[in-house]
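Chemist: Dropping a prediction and its sequence here:
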Amino acid sequence: MTTQSEQTLENNLVAQLVEQGYERVIIADNDELLANLKCQLEKHNAEKLGDTPLSDAEFKRVVNHLDKGNVFDRAKLLRDKMHLVRDDGTSAYIEFINMAKWCHNEYQVAQQIVNDGEYSTRYDVTLLINGLPLVQIELKRRGIELKEAFNQINRYRRHSYASANGLFQYVQLFVISNGVDTKYYANSVSYGGTKKASFKQTFYWTDKANKRISQIDEFARDFLEKCHVSRMITKYIVLNETDKVLMVLRPYQYYAVERIIEKVDSGSNTGGYIWHTTGSGKTLTSFKAAQIMTENPAVDKVLFVVDRNDLDYQTIKEFNSFKEGSVDGTDNTQALVKQLSDPDTKLIVTTIQKLDNAIKRERHASAMESVRDNKIVFIFDECHRSQFGETHRNITEYFTNYQMFGFTGTPIKAENATFNSRFGKRTTADLFGACLHEYVITDAINDGNVLKFSVEYVGRFKQREDSKTNIDIDVEAIDTREAMEGDARVDKITDYIITNHDYKTHNRDFTAMMCVGSTDVLRKYYDAFAARSHNLKIATIFSYQANEEDKDADGMIDEVDIDMAGSAQINEHSRDVLERAMGDYNTMFGTNYTTRDSKSFYNYYKDIAKRVKSREIDILLVVNMFLTGFDSKTLNTLYVDKNLRYHGLLQAYSRTNRILNEVKSQGNIVVFRNLKKRTDEAVRLFSDKDASETIFLKSYETYVDEFDAQVTALLAYTPSLGDVDMLVGEEAKRHFVELFREVMRTRNVLLSFADFGYDDTAMTAQQFEDYKSKYLDLYFETKGDNAEKDSILNEVDFELELVRRDEINVDYILRLLARYVDADDTEKAKLHKQIDDLMSGDEKLRSKRELIEKFISGWLPDITDSEQVDVEFQKYWSAEEKRAIEQLASEEGLDTERLEKLIADYSYSGRKPRQDDYVRTLTQTPGIRERSSVIERIADKFTKFIRVFVDDV
């Protein structure tokens, strides 16, 4: 039986779309695309244009209007109307897509449109709406890795989308499929943009129950249905103003917003809550729901309510990134009351505390009375404990015409509800109504939207040697304050963290937090870290109010307010501890924060958040703060010496599981408490009873077995390094890449285990480095002079991020060379081999290998003082750089001073020269016929020079 070809897959899809109501249109090239656009725009705007079609001059003005800006700019033009002054002086407003009535558009499907840009490209299937290409579908035959289609689209965007009139920069959505797997994603970056497209931002479509729809025919029937795909474009793509990129909602976000809209449109006042697991993008979901509801004339106000002051700033920033200027921050209750009274302010972000003050305080009574009966939709972010008391009752009793919706990753159910003497036990459903949509942690992990957790339980108490028995006592059996908070235990845990931190964070590619049970214990840890020799950057923050002490240790994590008024009663002892820690922080980062000023403390909070995200802080010590509501993709490890339970436990663990890159394969949880039972309880409650295998990584031994099996497959295919060199044909090379990539992926997981060593595996460390070098050889083969040919290897995902673990650069090599000077002959041989292996295995150092080898053989033998290695290397490097510049200038007839300026400009801006910049460096201007080849040759040599002497030096 033969495999279905790519062409058959394509033809079947087009036939299905025609059956679904798309008009099939034959478009060969850009000229025919323009001709079709003219016809479709005339058809769509028939009422506006009357009986007079667009003249050639009028259509040219339309095309000129459309041919402006990048992908983001064109997305705005698509959603706006064009004021067209017609040839006879009359006006018409040309609509490019009907945003309000999304089904009222013209739909076509085309195959194999050829676009001649930098390289000639041919697109598989294109969906046109009103003549504009808005959805691009790239297909691969069954059995081919889906990412190959993704990589191919990236090449199309780079080489041809901006060509001619740039109409393909109007593409809003991409669809990639190999028949059995199908994903969609937004056109989130244009060629030359600062944001790189990531395969991790491609999504499967699902039904309402989160069941994946992956077969291409099912996907086309559901997602590519005419009204649905235009609804996704008009309603569910968000234009992120901060990053200037398009963002499309994932299916669970779409269904949640749809359910909220249905509730509001129904005319009832019943609400409900959305259960979407922590890290799944609730802010984007709530923003889109709020945005759509503000367009509803029946709704007077939409209030997005957060329950902590420290989230106010963060949420406003995120909302404004989706729509610039969409939110006015409410600095005080009076500002909130003014916004509520202003009919032009429809969307408000505020805190539940300010809302409560607006209702209760007498001085606001008159102003508030005017909005009391308005139709108000409340959206509560993370509807946790602060809505479960008197404040919630005040809101629901005051307003007469409201609907209330809550978002949570960890809802309060009967099992994890706490008893309140005034209100009893209340669940999320009691307060908000039924759950409208669920997307639990198992769903998110299966979809690749959050990471699994690797949970290790560390810590054993050993009885004294003079005891009658000499056995280890598991920490599960001990939970007394004296034992758990003793100095000896704190010292041992501190030593453990210092020893193993680099394993957990991939040599500090990531950061960590440590949570403890009280400020007293935090002080012990802070002092223990300070007393030891290490180069970890440790910081801390905690509320210096008396309620920070977690004495009952129920693990629920009370929400912590930062009191901007500075009126909270202060625990002087804990404040002194924090003031001292802030002093250390000021010394470390050159800041000037203090607890004596509440505004300064708030700024300290924001600065810590920023530095954790930017990896300037290695470990942040906390009690409660930052364990909820803080998102950092660069944080991958949580050390736990604190009793946690239910939603508090899962919220804390979830600080580590945000998706970032291939290196970050899981969130690491290192637990020094008896939390195994409570962890299992939380998993069961917030997913399902069989979820443990999904949420948590497998054992170390299991991954070793997987690694060995992958190594066996690799060595069976290429038993030696020479066998890699003997591979003939791109299919054979691609298979090697795929085999070694699986070895790398599993090794990446193993590196997070403190017990990992190559002695446990079927491959030595040297073998891995040797095969990694061959893997890199194949990568650079695709980046050579013939890189743009239609090559299979161009489509392979090389995942170079997995290769790098240590930050290997020229500075690192110089430190090894300094050791080389003082070493004996045996040690020199080892160091020389280590340096050689590093340079052959690291992509950044390969281009510098020849020069560094020349320094080792020609200069290093004459250096007797290791401290002079750096100085002599700088002299050598400068001389070689000057020689290379002179050689390039001589070979190509360039003005040396202008060439040096070109290099200096690149060093400053990172921007490669344009063609005209190269021409200006020539001492003689080439003829028109040879100009292109001369510039291409100079650009190639310039790039090689930059790679050697400028980049990563």
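Modeler: Ah, there it is.

Chemist: use CA for all of it now, contacts and neighbours both
Modeler: Noted.

Chemist: Can you tell me how far the most centrally placed residue in the chain is from residue 650?
Modeler: Nearest to the mean C-alpha position of the chain, counting by CA atoms, centre = their mean, stands residue 660 at 4.8 Å. Remark: distance between residue 660 and residue 650 (CA to CA, to the nearest Å) = 20 Å.

Chemist: What of residue 219?
Modeler: Distance of residue 219 to residue 650, computed by CA to CA: 33 Å.

Chemist: With residue 521 instead?
Modeler: 22 Å.

Chemist: Also residue 365?
Modeler: Taken as CA to CA, the span from residue 365 to residue 650 is 41 Å.

Chemist: Now do the buried residues in whichever strand or helix holds residue 261.
Modeler: For residue 261, the host element (DSSP states H and E) is helix 251-265. Of the residues in helix 251-265, 251-261, 263-264 count as buried by neighbour count, 16 or more other CA atoms under 10 Å.

Chemist: here comes the other one, which I'd like you to weigh against the first:
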Amino acid sequence: MARTFIANFISEDQIEQAILGIFTGRLGYRHLNCLLADLTGRSMETEVVIEPLLRKKLIHLNPAAPEAAIDFAVDQLTKTRLDQTDFQANKELYFLMRDGVTTTIKNTRDRDEPVTIKVIDLVDESQNDYLVVSQLWLQGSYIRRRPDLIVFVNGLPLIFIELKNSTIALRNAYDDNLTNYRKDIPLLFHYNALCILSNGLETKVGSFNSGYNHFLNWLRVENEDEVPDKERIKDFAVSLDYAILGLCEKARLLDYFENFLLYYNDVKKIAAKNHQFLGVNNAARNFGARLKHDKENTDTGNKGKLGVFWHTQGSGKSYSMIFFARKVFRKFTGNYTFLIVTDRDDLDGQIYKNFVGAGAVSKTEKCRPQNSEELRELLQTNRRYIFTLIHKFRFPKGKAYPVLSTRNDIIVIVDEAHRTQYKDLAENMRTGLPNAQYMAFTGTPLLGSKKLTNDWFGENVSEYNFKQSIEDGATVPLFYHKRVPEVLLQNDDLDDDLAEIVSDENLSDADQQRLENEFGQEMAILKSDDRLETIAKDIVFHFPRRGYLGKGMVITFDKFTAVKMYDKVKRLWDEEKRAIQSQINSSITQKEKEALRKTLEWMRKADMAVIISEEAGEEEKFEKNGLDIRIHRKRMLTADDNGKDLEDKFKEPTDPLQLVFVCSMWLTGFDAETVSTLYIDKPMKDHTLMQTIARANRVTDFEINGKPKKNGLIVDYYNVFKNLREAFASYGGGKIGGGERPDEDAPVKEKDQLYVLLQDAIDQCDQYCKNIDINLKTITESEIIFGKLGMFDQFADIILANDDQKKQFIVYDNTIDALYQACLPEILGRRKDFPLVAVISYLRQIIDGKNQRNDLDSAKRRISQLLDESIVASDEFKNSKDTISEPSYNIKAWRQIDLSKLDVDKLKEEFKEAPYKHIEIADLRAFISNKLEQMMSKNITRTSFAQKLQQIIDRYNSGGSITEDYFNDLVDFVGQLKAEELRAAREGLSEKELEIFDLLKKENLTKEEDQKVKLAAKSLLHRLYEEKPTVLLQDWHKDLQSQLKVKLVIQDILDKNLPETYDKNVYDTKCNIVFNHLFVQAANGGRAVA
């Protein structure tokens, strides 16, 4: 496909114009520029749907529908949904837009007859209207917003596009724009299918309620074989070009809208990622081709083989499975049944839960047979989904397996069932379902010379490997760390049979005997008490001292070792807590005490558990090994008072369950996003090893102590290094090279590489600072080191001269901090190698205003703490109190200033003498922002002040004002805040009353009318909060009857008290505004409860 490459962008306007050229020139969209005038035909700015266009298209798509049916559909599509959350409204409207609006009409016999009004033609793309609107003003409850671009289909706003200047970090489009827009103009996102954020150099796509880490690139347009040159894309600033062509081409947009959006557990909207969209469509095309071959009786050699869907672990295969099934149901004629087959109870449960969560099946639906007889019965029905273990196809040896169903519309989806899919059970399944179609979804197909997976299921229909997923951001990078070498086994030539045998935790008697006969020596070493004690000590030291304190998994040799390791770690954990408490009590620095207290607090809260499968006679078996399984089994089988079992707890990021001990369970198909560390002490290879390490590669937006998850860590106690390299060569897109280290392009790198990445990030930050005349190394190289705080003030003043400079520096600091955290705890012994880390971090604190620079004692303490962290310090300096000089510049304690006592003129005079003007401005801005936030929390109509403040800032950043004018503008703005803060007293109103008064008043009121509006505000609040019967009950906003009572009270009070000049339209508008305000307050846990 030919591509339009866009020149390097400078401004948002240039990006916008170039992209509009693609929309109108390449894709055939209409365009309206509403910067100067609203050309959409809306009657009010509060409307997010272009109703005239919607009505026109509904009539066009439903020519036989009566006017009343069209009116009903328009009403259903445009009515506000204040009684719902944004997620609920988005979900309800999505199904209305996709499936149509159902109503009733009178037929020729004057009887009610159901009819569905089509909203979007999902078959013939030419029947719809495609419109891209730029700079459209939208009025929310309190504030106006103007998104850069909105894509409308038939007048419905399906895609939101936010653009930033190419010099601004893309994250700002999410934090500064999308987040605020969702809050200020939520109705726009009730219809939203997809959000696109771009600064030209980088573009990310996600759903409206996704966290930023779930916004991903879209760089493959037509097929997954495309290999995007990311450097070239960045150099030519064409990332948005790829996303628009890949998603907004009319047929693709309709396909994505219809088939690739999921609503999960009524809390999360899942939008398919680039690889899922392309992969599932490949699979659907192959399915269509298979149907054609079967009908024409061609390609008989592949009859029944739908292919292999090979996507790496953590990339969303289970969701891809749902996308595929849904597309088959919607796009292919037939009465299909999907039989989802696994070979483990826990994996079967995981997949079933995902289908239930996505709404594909209900919890009450019978779709999980308990035995072979039930399976046979279900296969005779027309159920859409059946979930089963392949063991349901077990049959006595020597007997012919019976035919269960001759249906040719059964689609068997096999998920990650390696050892059972090519032997007797698989043969029985195919004998029992001779006409079924078979497809494998896997991250680790069996390869080698036999290529068993392809032999049984057909050729690969889609491939997406481990390395690609990391590059795309679909999974986080993994790092490998070999620890405690003194207890490592020298097992480079480990017999593959050992890893194969212990991959199943429920060993047969024959396998158990074989282990003892053939691998007795290895097992004796592996399970020796001294060795396990050493590993347990290392885990207890390492686990609470990592940077990102995500959840962890200890993978052990067998069930007995899992319990034994739990007992050891639990005992040593308690000992470590006592040791830390002793350290806190000893004479160490305050900084060390604070760090130790945080570690101790985390350790006290942390819980751990054993997760192993149940088997007959297990109590006796464990007792023979001197272990008690009963207490662990009880925990595994028992839910808490909230109905949560151990699996729920481990998946919940905030639950104290932090560490689990497993041997096979939860290593396949288990998805807990905050798992970040794996401790492997078990022989593993090939697909089992790949499945295991993928537990730590999930992306999450959950931050812990303000730290994001940037990578996963594999801690290796068994030396699976050689097997890991080989597994990646097969499954991960890596290579096997010579020597002792993996190739540089290997998907998993040794942890030492983090130090290289950290130094590279430091060098880049250092160079950036040099480019703006800041030499960070002068601080560490100076004789007096941190003796002059003014040096930091000087550097901060330079960075704060421009918002873009500040944002870029923060990006560098965030990167450095994340890498430093990833290097913990080992980097604690190497801090002298990275002296600029502390310098950059301290400078960031000053920029953020976290330091009270007028406090000399605290400044001395901070510098001393930096020196304690081994930043090039001499003994002479450490012992000298006089070396730390007075800070050259004292910043005003803005947060302590009383606005009523502020002398504006004096501030302006003092600024002329200030040595670091940009710091002065930054502190003043921080004070204003904090003050304005407090004032807005009391009166939502003050959002206009926020807009005024932003205009002042934007004017300066664009070069429209000089530094002194900028400061004076800010000081004048403080004067306006001062007057606003005193307005309630001047008006004779409380703050609450003033807020309602501001919502009720309109322009050109006479003094008498003004007084009546004040009376209305007072009367309304008195009735709502003080009189009986109470109407603002707890959770009134969740109940339609309670909402109606509140509306009636508002209407009654305002009808009695508002001036006669408030005609019906104004009266209705004001009633709605006040109700919406109280509703939003109540929904957000605010003040709207009596």
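Modeler: Alright, I've got the coordinates. Quick caveat: nothing in here was measured; it's all calculated off a predicted structure.

Chemist: if we can go back for a sec, okay, the buried residues of helix 251-265 of the first structure in JSON lines with distance to residue 282 of the first structure next?
Modeler: Shown next, in JSON lines, are the buried residues of helix 251-265 of the first structure (distance: CA to CA, whole Å):
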{"residue": "251", "distance to residue 282 of the first structure": "13"}
{"residue": "252", "distance to residue 282 of the first structure": "10"}
{"residue": "253", "distance to residue 282 of the first structure": "8"}
{"residue": "254", "distance to residue 282 of the first structure": "11"}
{"residue": "255", "distance to residue 282 of the first structure": "13"}
{"residue": "256", "distance to residue 282 of the first structure": "10"}
{"residue": "257", "distance to residue 282 of the first structure": "11"}
{"residue": "258", "distance to residue 282 of the first structure": "14"}
{"residue": "259", "distance to residue 282 of the first structure": "15"}
{"residue": "260", "distance to residue 282 of the first structure": "13"}
{"residue": "261", "distance to residue 282 of the first structure": "16"}
{"residue": "263", "distance to residue 282 of the first structure": "18"}
{"residue": "264", "distance to residue 282 of the first structure": "19"}
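
Chemist: quick check, nearest of the residues you listed to residue 41 of the first structure?
Modeler: If you rank these by distance to residue 41 of the first structure using CA to CA, residue 254 comes first, at 29.3 Å.

Chemist: Residue 464 of the second structure maps to what in the first structure?
Modeler: Using TM-score structural alignment, the equivalent of residue 464 of the second structure in the first structure is residue 439.

Chemist: In space, what's closest to that match - neighbours in sequence excluded?
Modeler: Of all residues not flanking residue 439 of the first structure in the chain, residue 276 sits nearest, at 4.6 Å (CA to CA, 6 or more residues apart in numbering).

Chemist: aligned partner of the one you found in the second structure?
Modeler: Residue correspondence to the second structure (TM-score structural alignment): residue 276 of the first structure is matched to residue 311.

Chemist: That match: what's it in contact with?
Modeler: 317, 441, 442, 443, 462, 463, 464, 465 (CA atoms under 8 Å, 6 or more residues apart in numbering).

Chemist: top of the residues you listed by neighbour count?
Modeler: residue 443 (28 neighbours; other CA atoms under 10 Å).

Chemist: And that one, how close does it get to residue 694 of the second structure?
Modeler: On the measure of CA to CA, residue 443 of the second structure and residue 694 of the second structure end up 10 Å apart.

Chemist: Quickly list what's touching both of those two.
Modeler: Residues touching both residue 443 of the second structure and residue 694 (CA under 8 Å, 6+ apart) are residue 313.

Chemist: Check the alignment and tell me where residue 668 of the first structure lands in the second structure.
Modeler: Under TM-score structural alignment, residue 668 of the first structure pairs with residue 713 in the second structure.

Chemist: Can you tell me the SS state at its match?
Modeler: Put simply, residue 713 of the second structure is strand when judged by DSSP: H, G, I helix; E, B strand; the rest coil.
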